[in-house]
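When you get a sec, could you give me coordinates for this:
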Amino acid sequence: MPARRAVDPAELRSALIAVGPWLRGEDQVVPARAQLAAAVRLSARTLEHTAPGSSVEVRVPPFVVVQCIEGPRHTRGTPPNVVETDPRTWLLMVTGRLGFDDAAAAGSLDVSGSRAREVGHWLPLLRL
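Prediction:
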């Protein structure tokens, strides 16, 4: 499978700015599905390129699953190292408004496997 193209940083910034008021709590209305999907997918794919590898799977249902972090490749069945969360928690971590460990402690982030916490090293991707 060929590697995905790198995410344009301006495109990522634009997508995150579009959902910024919701993340900051200034707007209680959830962004349109297309806006939310763009922000989640672009940020996850940025992580995929920033921390290349396939030892940790990052899941943000229903929008994206990416593999990152160098190490043993996972190809079948349930991966040994998984990070899974909802779109809002993911975007809060991506923008630096919520720490990885804080999200895990609050129960809004599922982290399993010995390498999964390494994702926290790569966040935030873009502070707003």
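
CA only for contacts and neighbour counts going forward, please
Noted.

For the residue nearest the centre of the chain, which non-adjacent residue is spatially closest?
Residue closest to the mean C-alpha point of the chain, counted by CA atoms, centre = their mean, is Ala44 at 4.2 Å. Of all residues not flanking Ala44 in the chain, Val66 sits nearest, at 6.7 Å (CA to CA, 6 or more residues apart in numbering).

what element comes up after the one helix or strand that neighbour maps to heading to the C-terminus?
Using DSSP states H and E, Val66 maps to strand 64-68. Scanning forward in sequence from strand 64-68 by DSSP H and E, the next helix or strand is strand 82-85.

Number of residues surrounding the closest residue to Gly71 other than its chain neighbours?
Using CA to CA, 6+ apart and skipping the chain neighbours, the partner closest in space to Gly71 is Ser55 (5.1 Å). Ser55 has 22 neighbouring residues, counting by other CA atoms under 10 Å.

cool, Arg13 as well?
18.

Also the one 5 residues further on?
Look at Ala18: counted by other CA under 10 Å, it has 17 neighbours.

quick one: the closest residue to it other than its chain neighbours and Pro79, what's the gap?
Among residues not flanking Ala18 along the chain, Gln35 sits closest, at 7.0 Å (CA to CA, 6+ apart). Taking CA to CA, to the nearest Å as the measure, Gln35 and Pro79 are separated by 29 Å.

Same check on Leu91?
Counting by CA to CA - Leu91 and Pro79 are separated by 23 Å.

And this one, please, so the two structures can be compared:
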Amino acid sequence: MARKIDVSAGRAALAAVRTATEATVKPARTDLATAVRYLLQLLDEKAPGNSVEVRVPPFGAVQVVQGPRHTRGTPPNVIEMDAATWIDMATGVESWDEAVAGGRVQASGTRADLSDLMPLRP
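Coordinates of the predicted model:
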């Protein structure tokens, strides 16, 4: 089982990323990684399951949403995006529909839709 990120550490990393972004400075890689993993952890807690894989390379991936369990090979429902898009979507800065329409989210499969789960409200 993956190591859980402490809530205070996750929120601190998220705040550091937001502060850097607002100042148009590149956030520290460790803060970015922790913020992404913390938000993926929140998604897993909100929608546990194994039917959709959400990937935010190179920082993390999680399988979520109840449904048919996937066990081998490439999952049939995959969502992938960069870290900035994931953080914006998870925190409500950008909606699922805006990110998809802007081409910042690659989603395949009939269950590959997080619109009902966003934002996470960390």
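
Map the residue nearest to the centre of the first structure across to the second structure for me.
By TM-score structural alignment, Ala44 of the first structure lines up with Leu40 in the second structure.

contacting residues around that match?
60-62 (CA atoms under 8 Å, 6 or more residues apart in numbering).

for Val7 of the second structure, same thing?
Tyr38.

Helices of the first structure, residue ranges please.
With DSSP state H applied, the first structure shows helices at 9-23, 33-50, 87-94, 100-106, listed in chain order.

State the number of residues packed around whatever residue of the second structure lines up with Pro87 of the first structure.
Here Pro87 of the first structure is matched to Ala83 in the second structure, going by TM-score structural alignment. By the criterion of other CA under 10 Å, Ala83 of the second structure has 20 neighbours.

Let me know whether Gln66 of the second structure touches Pro48 as I believe.
Yes - between Gln66 of the second structure and Pro48 there is a contact at 6.4 Å, judged by CA atoms under 8 Å.

what about those two, which has more around it?
Between Gln66 of the second structure and Pro48, counted using other CA under 10 Å, the more crowded position is Pro48 (17 against 13).

got a list of what the more buried one touches?
Contacts of Pro48 of the second structure by CA under 8 Å, 6+ apart are 63-66.

what do you get if the cut-off is 10 Å, keeping everything else the same?
By CA atoms under 10 Å, 6 or more residues apart in numbering, the contact list for Pro48 of the second structure reads 41-42, 62-67.

Pick the one among those residues closest to Glu94 of the second structure.
Distance ranking of the contacts of Pro48 of the second structure against Glu94 of the second structure, using CA to CA, places Leu42 first at 17.3 Å.

which residues does the closest one contact?
Counted by CA under 10 Å, 6+ apart, Leu42 of the second structure has contacts 5, 7, 36, 48, 90, 120-122.

what's the farthest-apart pair in these?
Taking CA to CA, no two of these sit farther apart than Val7 and Pro48, at 18.2 Å.

ok, whatever residue of the second structure lines up with Gly20 of the first structure to Pro27 of the second structure distance?
In the second structure, the residue matched to Gly20 of the first structure (TM-score structural alignment) is Arg18. Per CA to CA, Arg18 of the second structure is found 8 Å from Pro27 of the second structure.

same question, Ala84 of the second structure
10 Å.

cool, and Arg104 of the second structure?
19 Å.

Over to Asp97 of the second structure?
25 Å.

between the two, who's got more neighbours?
Pro27 (18 against 14).

residue contacts, the counterpart of Arg29 of the second structure in the first structure?
With TM-score structural alignment defining the correspondence, Arg29 of the second structure maps onto Arg33 in the first structure. The contact partners of Arg33 of the first structure, by CA under 10 Å, 6+ apart, come to 39, 63.
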